Every structure is written in C-alpha cells, then in structure tokens.
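Novice: Sequence and predicted structure, then a few things I'm wondering about:
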Amino acid sequence: MSGGTARTAGAGADAGAGAGADAGTDAGTEQPPSGLDGPLVRAALVLALGAFVALLDTTVVGVALHGFGLRFGAGPAAVQWVVTAYLLAMSAVIPATGWAAGRFGAAACWTGSLAVFLAGSALCGAAWSLGSLVAFRALQGLGAGMLFPLMRILVVQAAGPQRMGRTMSLIAVPILVAPVAGPVLGGAVLHSLSWRWVFLLNVPVCLLAVVLSPLLLPNVRGPRPERLDAVGLVTVGAGLAAGMLGFGRLGTDGPVTGAVLPLLAAAALLAWHGVRARRRPDGAVIDFTLFRDRSFTASTAVGLLNSLGLYGAVVLVPLFFQQAGGYDPLAAGTIMVAQGAGAGVAVLLVGRVIDARSNPRALVLTGLALVAAALTAFATAGRAEPGPLLLGALFVQGVGLALAAAPVMVTLYHSLPPTAVAAATTANAVSQQLGAAVGTTVVALLVQHAAAGAAGAGAFRGAFWGALGFVALTAVPAAFLPAGRKEE
C-alpha cells in the first residue's frame, strides 16, 4: 500500500501510546496493552473472511487444473494460463494499491476489490470455454491483487500499535489455514460436484464479505496523496507481471528463451522505475527512501526470503505425499491438517506475546529453527507415509510458520511514521509477490532435478535440503529485526 494512507486516528493512537509509555516509565511500571474490543474483532473477522476466500480459491484451482484440461480438451500448457492470467493480473494491480487507498480510502478500495473478485468468481463458474475462463480469471486477479495489502493497511489503522500484534495474528489464521484446507475442499468438490463449483463456492462467502465490509470497516482517508505516477505504475506493474511470467516459464519444460525474455524485460522495467524514483521520490509508486529504515529493510528481506523458503516448504510437502507416496490430492490435503493445527495454535498465542513487548527477533528466529527441524525430518525420511514422525514434523512446521510470519507483519512498521504505512505495505507486497514467484519456480526446478536421479521419497531429498538452505538464509536478515517494540 502506498504512501499517504495515514489514518488521522492512527497518528493519534501513536501519540497516545507514546504518552502512555512515558507515564509508565515515570511511574516505574509499564502500561499493559489494551484488549481487543468488539468493533476491532468484527473488523478483523471480516478482513479474515475476505482473505480466506481469496487464498482458498488459489489453492482449490491448483487442484482442479487437470479437470479443466479434461473438460475443455486442452493440454497442460494451455490450462496453465488459468493460473498465469490470475497471477499476472494480481501483479499488475498491486502497485496502485497505496495510491488508491490514499485517494479513496482503504475500506472503500477493499470493498471494491472484493466486489470485482466476486464478479470474477461468478463469471468463472459460468465460463463456456477455456478462453473465457482465462479471461474471467484475470478479472478475479484484478480484484484479489489489492486485497492483502489493503488488509494490512486496515489493520494498522484500526488496531494501533498497542493491539497490532494480536490483530495481525487473528487475520493470519486464514492465511496459514487456506493452503491446508484448499486441497481438501478442492478434492471433495471435484469428486462430488461439477468443476464450476470450484468458483461458485466463493460467491456466497464473497457476497457476505461485500455486504459486511462497509458496515464494519470505517473508511478513513489520509492526507491527499500525490498525483498518480502513471509511468511508475506501468513500469512497476508491467515489470512485476513480466517477472511472474518469466519465473513461471522457468519452472516448466519449455524453451529457456521463453523465460529469459520476460525476465530481462522485468529487470529493465524495474530498474527504470528505480532510476526515476531516485530522481523524484515524491509520489513514486515504490518509495525507495523507506529502505533507509533498518527495521523496514530487515522485515522486507525476511518476507522476501520467507516467500522463497517457507512457501517452498508449504508447496513441497503435499507434492511429497502425492508423488512419492501415491496419495490423491484429497488424502494429501487431509494429512496437511496437522500443519494447519500447529499454525492455528501458535498464531493465536504469538499476537499476545508481540503486544506484550516481546522480542520479535527471537520469535522469528525460533520459528525458522522449528521449520528447519521439520524440513530436516522430511529430508531424511525413508518413506512418504504420514507416520508419527512426519505428522509431528508437520505440526512443528505449522508452529514455526506462524512464529516466523506473524512478527514480521508488525516489525515492518516498527519505526515508520503513520503516513508511511501505505507506501511500506506496497513495497513489501511487491517484494513478496516476486518472492512467491521465485519460490514456486525454485521448488519446481528442485523437484525436477531430484526426480531425475532417484525414486520415491529420495526424489524429494534434494528439494527439501534446498528449502532448508533458504530457511537458513532467512535467518541473516532476521538477526537485524528489532529486539523489542519501539520506545515512544
């Protein structure tokens, strides 16, 4: 989310927090963080509802790709555009989120994005050909692109510094649970219903979120944003989309040139934007001056590498049980419930710990260590069977994912003024989108390379060790995260 979405009340909350901290210091005691009141909980729940349905759609569609090919008589390369069109549309719209939030208000943009996603879902369910399905998936992506950055802006606005940890953790539950529930739901839908219900199931949930959002989310505008940098929007949006396309092709068996050209275009467009933003930082789509802030830079780097290593870990495990163990998508998704349980338990506790002036750096490093331990169990497994060891490793990995992700959502804004929240969220969302694309590609390449020289569980050993290497690398910027909350 881009610069200028500061909520006036958010600035007041910061000032109030600072006064409270000073008073607590004078008295020799520390003010306890305030509790989550009804309006904040209801706002968090409607945000979680919207995030959950968007993430669930992504994972369910991944399970359904083979069915689309059979229905429309298309090969894997053509069917893959159902996913690619969605990702490209998401990438194109993300850079405009911050400006739009400042111009129209984050809550209004959130409701509008949900409405676009709802329309795309209904049209996908009514698609009559593969071409129409791809086009409607692009519409879905335009709606989904802004949802996650807007969600974080709205949490910062509503919760303030004293309750941000618990609120971020509350909305992190669907982010961690949806990838686990998606394969289970997708397998059940494809087994019992038409492929159209993969999309039509979104409609009532989205409709509920669209109705509730204007009622529960106050639409607060900050200072009037700078004029929209149209050239910057094109360079960043097109560069991000080209990068997603290039990395997606790099992970397939197609010619390398089909990946190199989009990647070169992405590098050129993003570099051009960097040069322009350096010359005129005011109003730039990505504000590079934010990277002077150590906490923001460390948090963004951790988020980027998390998208590589931790996303890879989440994707690898279902593939491991399906390809090496012979389980169908529904069975593999059911096994992943153990990870969702671990994440759910941890995420509800970690928010309170963050708000109680804990050490975010220690939490993230502990989470990375737990994920590393779980990946080691999978890397050394002799068989792809859900025995006590691997189910326990999945639970531990879920706990680690929550500990590694939730604090970074708060430390991103640790020492930034309220007026920088939107710009910081936009820059972070762009980096995470690129990280997810690279992570998916790396996982695909690791699995392809490993599978060429081994069979069964051994085919995934190199891929798990590779993901473990990314997790270890993430610990480097994590060591520079703040060790406590900002002293007001």
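Specialist: Ah, there it is.
Novice: can we go C-alpha only for contacts and neighbour counts from here?
Specialist: OK.
Novice: Helices of the stretch 201-350 of the chain, start to end?
Specialist: Under the criterion DSSP state H, counting those that start in this stretch, helices of the stretch 201-350 of the chain are mapped to 202-216, 230-250, 257-279, 294-319, 329-335, 337-355.
Novice: can you redo those as a markdown table with mean neighbour count and distance to residue 57?
Specialist: Below are the helices of the stretch 201-350 of the chain laid out as a markdown table (neighbours: other Cα atoms under 10 Å; distance: least, Cα to Cα, whole Å):
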| stretch | mean neighbour count | distance to residue 57 |
| --- | --- | --- |
| helix 202-216 | 17 | 7 |
| helix 230-250 | 23 | 19 |
| helix 257-279 | 17 | 26 |
| helix 294-319 | 24 | 16 |
| helix 329-335 | 21 | 15 |
| helix 337-355 | 22 | 17 |
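Novice: want to try a markdown table for these, with distance to residue 185 as columns?
Specialist: Conversion of these to a markdown table gives the following (distance: least, Cα to Cα, whole Å):
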| stretch | distance to residue 185 |
| --- | --- |
| helix 202-216 | 12 |
| helix 230-250 | 25 |
| helix 257-279 | 33 |
| helix 294-319 | 14 |
| helix 329-335 | 8 |
| helix 337-355 | 12 |
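Novice: quick one: which of these is nearest residue 402?
Specialist: Proximity to residue 402 (Cα to Cα) singles out helix 337-355 among the helices of the stretch 201-350 of the chain, at 5.4 Å.
Novice: could you say what helices and strands the closest one packs with?
Specialist: Counting contacts by 3 or more Cα pairs under 8 Å, 6 or more residues apart in numbering; DSSP states H and E, helix 337-355 is packed against helix 147-192, helix 388-411.
Novice: from those, which stretch is densest packed?
Specialist: For these, average neighbour numbers computed from mean count of other Cα atoms under 10 Å are highest in helix 388-411, which has a mean of 25.
Novice: what's the angle between it and helix 147-192?
Specialist: Helix 388-411 runs at 150 degrees relative to helix 147-192, counting by axes from the mean of the first three to the mean of the last three Cα atoms, to 10 degrees.
Novice: Give me the buried positions along the helix or strand just after helix 388-411.
Specialist: Remark: after helix 388-411, the chain's next helix or strand is helix 421-451, criterion DSSP states H and E. Of all the residues in helix 421-451, those buried under the rule 16 or more other Cα atoms under 10 Å are 421-448, 450-451.
Novice: Would you format the helices and strands packed on helix 337-355 as a markdown table with distance to residue 203 included?
Specialist: Formatted as a markdown table, those follow (distance: least, Cα to Cα, whole Å):
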| stretch | distance to residue 203 |
| --- | --- |
| helix 147-192 | 15 |
| helix 388-411 | 29 |
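Novice: Centre of the chain to stretch 479-486, how far?
Specialist: 22 Å (Cα atoms, centre = their mean, to the nearest Å).
Novice: try it against this one:
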Amino acid sequence: MSTVTGPARTAGPPAALARTLVVVVIGSIMAVLDVTIVNVALHPLATVFDAPLATVQWVATGYTLALCAVIPVAAWAMGRFGAKRTYLTALALFTGGSAVAALSSGIETLVLFRVVQGLGGGLLVPVGMAMVIRAADREHMGRAMAVLGVPVLIGPVSGPILGGWLIDTASWHWIFLVNLPVGAVALVLAARLLPSDETRPARRLDVPGLLMLSPGLALLIYGLTAGGAHGDFTLQGALPPIVAGLLLIAGFVARGLTTRHPLLQLRLFRDRTFAAGIATMVLFPAGYFGSMLLTPMYYQTTRGLTATESGLLGVPLAVAVGTSMQIATRRIDRVSPRLMVVSGIVVAALGLSLFGLQLGPGTPYWRLCAAMLVMGAGVGMVMMPVNTTATRTLAPDDVPSGSTTINIVSQIGTSIGTALMSVVLASHMADAASQRQQAAAFQHTYWWAVTLLALASVPALFLPRRRRSPGPSTAAPVTATAVRTR
C-alpha cells in the first residue's frame, strides 16, 4: 500500500512557502477567532437555551476535549493520507461543524456539533505548522514562523469585540455562521495552492498507543477543567479522571519507547534542543494563559466592567504580543535563541509582576495596560521563537511528529495553568467580601502565574547558545539527533 507525505522542507522554494502560509494563516485565523468569540458568548447562550452556565460551559469544554483527542492522530494522518488531504479534511470538519452548530435546536446538539468542530480544529494547527516547516528552508524559517504568528495578533484583539457585536446586533447563530465564508475561502485556496504530496510507503497506525494517548489527554484535561471550575482537584468528578488520564499517558510513553512504530516519535526527546523547547512550552503557556484567565475576571468582578469593556482593555496586550512576536521570530534566524527566549521570559515575568504589584480596587487602567504591554513584549519573544528553534533541526519525516508533540504539550500546559489559577483564586475569594479583599485574592493568584513563567527559564537555558548557520537549500536533511548546538 502506498501513502502520501509532504516534500522535504529543504526543497521548498519561497513561492511554495508563500502559498502554504496564505492557506494556513487563513485557517488559523478562523480557528482562533472561533474560540475567542464563543468564550464571550457563553453567558448569552445560557440565557437563550435557558440552561445553567455549568451546562453551557460544555460548548467550550467539548470542543477542547475533541481537540485534545484528535491532535495525536495528526502525525499519522499526514503520513497516511498526506498533509494536503488531512488539512482539507480538517477545514471541512471545522466549517461543516460551524454550519450545523448554527442550526442547533438545543444545548445538547450544540455541544455535539462543537465536538465536530473540535475534531477539525485539533488537526488545523499541527498539520498547518508541519506544512510550513516542510516548505521553509532554514534561511526562511524565522520569517515563516513570524507570519504563522499573525493569527495570535488578530484573534485575541478581534474575537471578543466581534463576538460581542454579533451577539448584541444579530443573534447567537452568527457566532458560528461567521466561520462559513472564511472556511469556504480556505477550502478553495487549500485545494488550489497547497502542493501535492509525494507517495511513500504507509506507516501503520499505532492503535494501542492511540487508544491510550487520546483518551488519556481527554481525561486529564477534563479532570483539570472540572477541578478548576469547582476550586478543588480532589472532587470525585476531578481526581479520578486526572489519575486515569495520567496512567494512560504513562502507558503510552512506555509503549512509545518500545514499539517499532509508535504513534509519536518519542526518540526526538533525545535531542537537547527539542526537549528544552518542549519543557519550555509546558511551563510558559501554563503561566501565560493561566494569567489570561484571571485578567478579565478581575476587571468584571472587582472593577465591575462589562465583558466588552474588559475585552477592550486586553487589546494592548494582544497588540504587544503580536508585534513582538513578528519582530522576534524574524530575528531568531540571526541571534542566539537562548538569549532571546530567556530574555523574553524575564521581560514577561517582570510585566506580570508589575501588574500584580499595583493591583487594587481603584488602580488606574492605564497603569495596568502599561504593565501588560511589558508582559506582551516578553511573551512575543518566547512562544513562536521556541517553536522555531525546537523544530529547526528535525528531519522532514520527523516534522509531523514534532509539531504534533509541541501542540499536545502546549495544550496540557495551558490546561494545567488555567486549572491551577482557578483553584488558587477560588480558595482566596471564598472569604473576600470587599473590593480590596477581592483584589488581594487576585494579587496572590497572579504570583503563581509569575512563578510558572520564571520556571520556564530553566529549560530555556538549554536552548542553543548560538544560532545555527543556514545550510544550502539542497543540503541533506539533518536528523533530530545528528547535530546539537551548545
């Protein structure tokens, strides 16, 4: 039996890279906007469907669980069906899921169709990243990853504002219908612009590994989400799923180290640069996205702002992240990855510390936004530059597994961070009656986020000290373990 797989990245001309980036960026913008729009719409959906917020929350949770369950399949699907066909399938699932979600007659069907969306969304990011990495030679890698970071700038800025406007001026149906024209354009462009895949021998699907990793991730994320929502990880609905998820993931790791055809290539962790990047992408997203859970809650509960107003106050951070990411990722080809990432972590931790230090019931908003600008500048120096550095030395055949692994650990880190912040905040808000006491509870919780950011600097110190000089475009692929830059 034959299969398809993408061309070696070292052979990808700039024109092919540009076409791939156009398609992937459009698909990523759609996915990022969808998540931020739906998060704004949860309270209105509870009113529309006359359902408790805990039930409506499954509109977001169901999507996340489906996303986590399907991500491990991405590497195998790219090898079995080809990156182009896998990406087209992901776009079709996401767009089709959006269409039927808009037609939902009840909260149960809406959650079901959000799961369909999540199956597509879980494939969009790792497959899109793998295609870009394959199409870019080392000379263009930094600039390509900078363009890939554009959705991070557009989504968080536009999503909350667009979602609020659609809810207020139209109806809840439009938070899903808005995806249809974007998805249709992405499908047409993907079919026309993405390069055809070469045919290679098929790689068997590691079914036992898949049956351990996908449910394991889903159970772990569910348990963390449930524990965070109730402020207690020891609850019956939180602790058993967490333990079961960890046991299944441990079983997957044990199998992956012994089987000939693992679902993911765990041998990639032998490469110090890849392992350091993975560890950084667990800790840093935990602190960053955990703090992003706190900020709108502080504005809305302690300061009494509306969801739209709190969303607008988040614009400076999103702009700073996007701008810094564009500059840093383009410069990663010319500077020390270790110096840039560690410096970014320090700046991000400093900005969040400044935010937490001056937190109070009446702190001027401009001072809080200024602190978030500092944090955003640091965040942009970390996220995409780490991804670029970690995947730069992977052989073309290892790119799907590498990009899939990075997306998995980032999702785990994000879930750990948001759950931890929820539990810490809940424990301190229990006795907080006044605005000052509430602000103090948020202030204490922010220090946990700062600590997670600071801890990310430890694995970042093992990133390459010097940039790797780009080789000629016709050079032989570099295996993940062949070269290590100290």
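Specialist: Here it is on my side, so go on. Everything numeric in this text was worked out from a predicted model, so none of it was measured.
Novice: Once they're superposed, tell me the TM-score.
Specialist: After superposition, the two chains reach a TM-score (TM-score structural alignment, normalised by the length of structure 2) of 0.90; 461 aligned residues with a Cα RMSD of 2.0 Å.
Novice: if we can go back for a sec, of the helices of the stretch 201-350 of structure 1, give the one that comes closest to residue 93 of structure 1.
Specialist: helix 230-250 (6.6 Å).
Novice: Provide the contact partners of that closest one at residue level.
Specialist: Contact partners of helix 230-250 of structure 1, identified using Cα atoms under 8 Å, 6 or more residues apart in numbering, comprise 84, 87-89, 91-96, 256, 258-263, 265-270, 272-273, 276, 284-285, 430, 434, 437-438, 440-441.
Novice: Could you rerun that using 6 Å?
Specialist: 88, 91-92, 259, 262-263, 266, 269-270, 273, 285, 437, 441 (Cα atoms under 6 Å, 6 or more residues apart in numbering).
Novice: Can you give the distance from it to the centre of its chain?
Specialist: 18 Å.
Novice: and it with helix 257-279, angle?
Specialist: Using the same axes, to 10 degrees, helix 230-250 of structure 1 lies at 150 degrees relative to helix 257-279.
Novice: What spatial separation is found between whatever residue of structure 2 lines up with residue 64 of structure 1 and residue 35 of structure 2?
Specialist: For residue 64 of structure 1, the aligned residue in structure 2 is residue 41 (criterion: TM-score structural alignment). Residue 41 of structure 2 sits 10 Å away from residue 35 of structure 2, going by Cα to Cα, to the nearest Å.
Novice: Give me the aligned partner of residue 97 of structure 2 over in structure 1.
Specialist: Match for residue 97 of structure 2 (TM-score structural alignment): residue 120.
Novice: and its match, what does it touch?
Specialist: 136, 139, 140.
Novice: Which among those count as buried?
Specialist: 136, 139, 140.
Novice: name the helices or strands packed onto the longest helix along structure 2?
Specialist: For structure 2, the longest helix by residue count, based on DSSP state H, is helix 14-48. In terms of contacts (3 or more Cα pairs under 6 Å, 6 or more residues apart in numbering; DSSP states H and E), helix 14-48 of structure 2 is packed against helix 150-169.
Novice: average distance between the helix it packs on and structure 1?
Specialist: On superposition with structure 1, the mean distance recorded for helix 150-169 of structure 2 (mean Cα distance after the TM-score superposition for structure 1) is 2.0 Å.
Novice: Hey, what's the angle from that helix to helix 365-380? Just curious.
Specialist: 140 degrees.
Novice: Helix 150-169 of structure 2: what's the following helix or strand?
Specialist: Immediately after helix 150-169 of structure 2, counting by DSSP H and E, sits helix 174-177.
Novice: Could you check which helix or strand contains the match of residue 97 of structure 2?
Specialist: helix 106-125.
Novice: May I see the buried residues of that helix?
Specialist: In helix 106-125 of structure 1, counting by 16+ other Cα under 10 Å, buried: 106-125.
Novice: what's the counterpart of residue 115 of structure 2 in structure 1?
Specialist: Under TM-score structural alignment, residue 115 of structure 2 pairs with residue 138 in structure 1.
Novice: count of residues packed around that match?
Specialist: Counted with other Cα atoms under 10 Å, residues neighbouring residue 138 of structure 1 total 25.
Novice: how much space is there between it and residue 250 of structure 1?
Specialist: 21 Å.
Novice: do the same with residue 207 of structure 1
Specialist: Distance from residue 207 of structure 1 to residue 250 of structure 1, by Cα to Cα: 37 Å.
Novice: what's the answer for residue 170 of structure 1, then?
Specialist: Distance from residue 170 of structure 1 to residue 250 of structure 1, by Cα to Cα: 36 Å.
Novice: For residue 397 of structure 1, which residues are in contact?
Specialist: So residue 397 of structure 1 contacts 371, 374 (Cα under 6 Å, 6+ apart).
Novice: If we use 7 Å, what do you get?
Specialist: Counting by Cα atoms under 7 Å, 6 or more residues apart in numbering, residue 397 of structure 1 touches 339, 370, 371, 374.
Novice: Among those residues, which pair sits farthest apart?
Specialist: 339 and 370 (12.2 Å).
Novice: what about the match of residue 115 of structure 2, which helix or strand?
Specialist: Using DSSP H and E, residue 138 of structure 1 falls in helix 130-145.
Novice: What sits closest to the equivalent of residue 87 of structure 1 over in structure 2 if chain neighbours are left out?
Specialist: Counting by TM-score structural alignment, residue 87 of structure 1 lines up with residue 64 in structure 2. With sequence-adjacent residues excluded and distances taken as Cα to Cα, 6 or more residues apart in numbering, residue 64 of structure 2 is closest to residue 118, at 6.5 Å.
Novice: The one you found contacts residue 70, doesn't it?
Specialist: No. Contact status for residue 118 of structure 2 versus residue 70: not in contact, 8.2 Å apart, counting by Cα atoms under 7 Å.
Novice: Give me the more crowded residue out of those two.
Specialist: residue 118 (29 against 21).
Novice: re earlier: how about the helices and strands packed on helix 337-355 of structure 1, which one is nearest residue 291 of structure 1?
Specialist: helix 388-411 (13.6 Å).
Novice: rewinding a little: in contact with the residue nearest to residue 64 of structure 2, which residues?
Specialist: 63, 64, 66, 67.
Novice: Looking at these, spot the one nearest residue 108 of structure 2.
Specialist: Out of the contacts of residue 118 of structure 2, the member with the shortest distance to residue 108 of structure 2 (by Cα to Cα) is residue 63, at 13.0 Å.
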